[in-house]
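# sequence first, then the predicted structure:
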Amino acid sequence: MFGLGRFGSALAIELVEIGIEVLGIETDEDRVQRHNGLLTKVVRVDPGVNEALEQLNVKEYDVCVIAIGSDILASILTAAYLTKIGVKEIWAKATSVEHGEILEQVGVHHVVYPENDMGRRVAHQVKGSTDFIEVDDTYVIIKTTANQHIIGTRLGDSEIRKRYGVTVMAVKRGKGTWVNADSDTIVAEHDEVLVAGPTKEAEQFGLLN
């Protein structure tokens, strides 16, 4: 993990919590100290000191993530170096479309836009969905409260796919666990549902009362 600012720190800690070993690389000594004990290993490396990265055997890691946002030049140079040494999978944070395009040009495999993605997610929450996952540019999964169009009726009889172009994937009642939905599932008032479908159709369904 190159860069332990807010995005890099949150991502690195989450990865460790799910059992993945993470090497954190940071230029700021205070951030290095704050992450000691939280990550598998944390080291301070000055920008452009590729010899230090060679000693850390960075190219042996399965995935490298560039979470540097404030210093675009450092982000691009790091990406170019990782590409040069043959890292198998490179992810990088971009702060603008132009930044992202350059990262792709130098060989980054996956470019993410955390601020844009969060903005879109919040927009969908404001519009009525409690959560929103973009599978790709045209297909999404939303978590929302069941509406009157599916409450009290077998999903198989509701014709939800035919009428709204979406599919109810799972249902959660109260503080219970998520249960896979099928044609015999009957949704109750106040149930939460996971709904999948094309972006426009899923958004419209999430706005129904």
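Yep, it's here.
# okay, CA-based contacts and neighbour counts for the rest of this
OK.
# Val87: neighbour count?
19 (other CA atoms under 10 Å).
# doesn't it belong to a strand?
No - remark: Val87 does not belong to a strand; assigned using DSSP: H, G, I helix; E, B strand; the rest coil, it is coil.
# now do the SS call for the nearest residue to it once chain neighbours are set aside.
Nearest in space to Val87, with sequence neighbours left out and distances taken as CA to CA, 6 or more residues apart in numbering, is Lys59 at 5.1 Å. Under three-state DSSP, Lys59 falls in the helix class.
# okay but Lys59 is in contact with Gly86, surely?
Yes - when contacts are counted by CA atoms under 8 Å, Lys59 is listed as touching Gly86 (6.6 Å).
# more crowded one of those two?
With other CA under 10 Å as the criterion, Lys59 and Gly86 differ in neighbour count, and Lys59 comes out ahead with 18 against 13.
# spit out the contact partners of that one.
By CA atoms under 8 Å, 6 or more residues apart in numbering, the contact list for Lys59 reads Leu82, Ile85, Gly86, Val87, Lys88.
# nearest to Ser96 among these?
Looking at the contacts of Lys59 and their distance to Ser96, the nearest is Leu82, at 20.7 Å (CA to CA).
# could you say which helix or strand holds that closest one?
Secondary structure from DSSP states H and E places Leu82 in helix 72-84.
# what about the closest residue to Ala181 other than its chain neighbours, which SS state?
The shortest distance from Ala181 to any residue that is not its chain neighbour, by CA to CA, 6+ apart, is 4.6 Å, and that residue is Ala170. For Ala170, the assignment made with three-state DSSP gives strand.
# one more structure, for comparison:
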Amino acid sequence: MADSRNDAVVVIGLGRFGGSLALELARRGTEVLAIDSRAKIVQSMAGRLTHVVAADSTDLEALRQLGVADFHRAVVAIGTHLESSILTTSLLAELEVDDIWAKAISREHGRILQRVGAHHVILPEHDMGERVAHLLNGRMLDFMQVDDDFALAKTRPPRQYVGVPLGQTNLRRKHGVTVVCVKSPGEEFTYAGADTVLTYGDVIVIAGRTGQVERFADLP
């Protein structure tokens, strides 16, 4: 591994989530140290990741020997083994890793992870369930919650705002949302401005409070 590890990431736990994360980081050029306690999993990833090690992440000395304390960022992707997840997270905090991300299988699990040192908690099943619910129940083409009460959504423009320059619609005052960008048929996304005129074939990305985004996306 390189001497400077500010941009490198330790990924601990190579199940579906952790394995996919490690491979995607590596594909993007990020240096990854992948750790899993299961030799079979490590062997299967050896040809796909440069640095993949079989080790017990609940063993502080093992983490020290792997140089984990030298890394700026770490992800604990252990989901189902709660004790291992919590202990590994606490050991990373003891090693003073600056930026610890940890996967949780419930909000209660997430709160414990935060108490023992996680800076960010990931709830992939919950987040995906919430996203799919939004897509199933409305006219949204995509949805992303970016904060507790702020979201981005990809949708079609409501009929009443087709053919009108955005600067004349007062969308933010009326609905509390902003059209961030627009994609016309056969073209790429471009930033929306006051002079942008939406058409029926357009796809738009809107931003705003979650409830306001939901209501606007449901307009006919």
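Good, I have the coordinates. Remember, it's a predicted structure, so these values are computed and weren't measured experimentally.
# next one: the next helix or strand along the chain from the helix holding Leu82 of structure 1 to chain centre, how far?
In the C-terminal direction, the helix or strand that comes right after helix 72-84 of structure 1 (DSSP H and E) is strand 90-93. Between the mean C-alpha point of strand 90-93 of structure 1 and the mean C-alpha point of its chain there is a distance of 12 Å (CA atoms, centre = their mean, to the nearest Å).
# pretty sure Ala74 of structure 2 is in a strand, no?
Yes - when the secondary structure is assigned by three-state DSSP, Ala74 of structure 2 falls within a strand.
# number of nearby residues for it?
When neighbours are counted by other CA under 10 Å, Ala74 of structure 2 registers 25.
# how about the equivalent of it over in structure 1, nearest residue that isn't a chain neighbour?
Aligned against structure 1 by TM-score structural alignment, Ala74 of structure 2 finds its counterpart in Cys64. Excluding its sequence neighbours, the residue lying closest to Cys64 of structure 1 (CA to CA, 6+ apart) is Ile90, at 5.0 Å.
# how close does the corresponding residue of structure 2 for that neighbour get to Pro158 of structure 2?
Using TM-score structural alignment to pair residues, one finds that Ile90 of structure 1 aligns to Ile100 in structure 2. Per CA to CA, to the nearest Å, Ile100 of structure 2 is found 42 Å from Pro158 of structure 2.
# in terms of neighbours, single out the busier of those two.
Each of Ile100 of structure 2 and Pro158 has its neighbours counted (other CA under 10 Å); Ile100 has more, 24 against 15.
# my guess is that one meets Gln114, correct?
No - assessed by CA under 8 Å, Ile100 of structure 2 is found out of contact with Gln114, at 9.5 Å.
# any residues in contact with both of these two?
Shared contacts of Ile100 of structure 2 and Gln114, defined by CA under 8 Å, 6+ apart, are found at His120.
# now the helices for structure 1?
Using DSSP state H, the helices of structure 1 run over residues 6-17, 29-35, 50-55, 72-84, 97-105, 114-127, 155-158, 160-164, 199-207.
# the second one vs structure 2 - mean distance after superposition?
Helix 29-35 of structure 1, aligned to structure 2 and superposed, deviates on average by 1.8 Å (mean CA distance after the TM-score superposition for structure 1).
# any idea how far that helix is from the middle of the chain?
For helix 29-35 of structure 1, the gap between its own C-alpha mean and the chain's C-alpha mean amounts to 25 Å (CA atoms, centre = their mean).
# where does that helix end up in structure 2?
With TM-score structural alignment applied, helix 29-35 of structure 1 matches the range 39-45 in structure 2.
# what sits up against the matching stretch?
When contacts are taken as CA under 8 Å, 6+ apart, the neighbours of stretch 39-45 of structure 2 outside the stretch itself are Leu14, Ile35, Asp36, Val52, Val53, Ala54.
# of the residues you listed, which is the most crowded?
The most crowded member of the contacts of stretch 39-45 of structure 2, judged by other CA under 10 Å, is Ile35 (28 neighbours).
# show me what contacts that one?
Listed by CA under 8 Å, 6+ apart, the contact partners of Ile35 of structure 2 are Val10, Val11, Ile12, Gly13, Leu14, Val42, Val52, Val53, Ala54, Ala55, Ser57.
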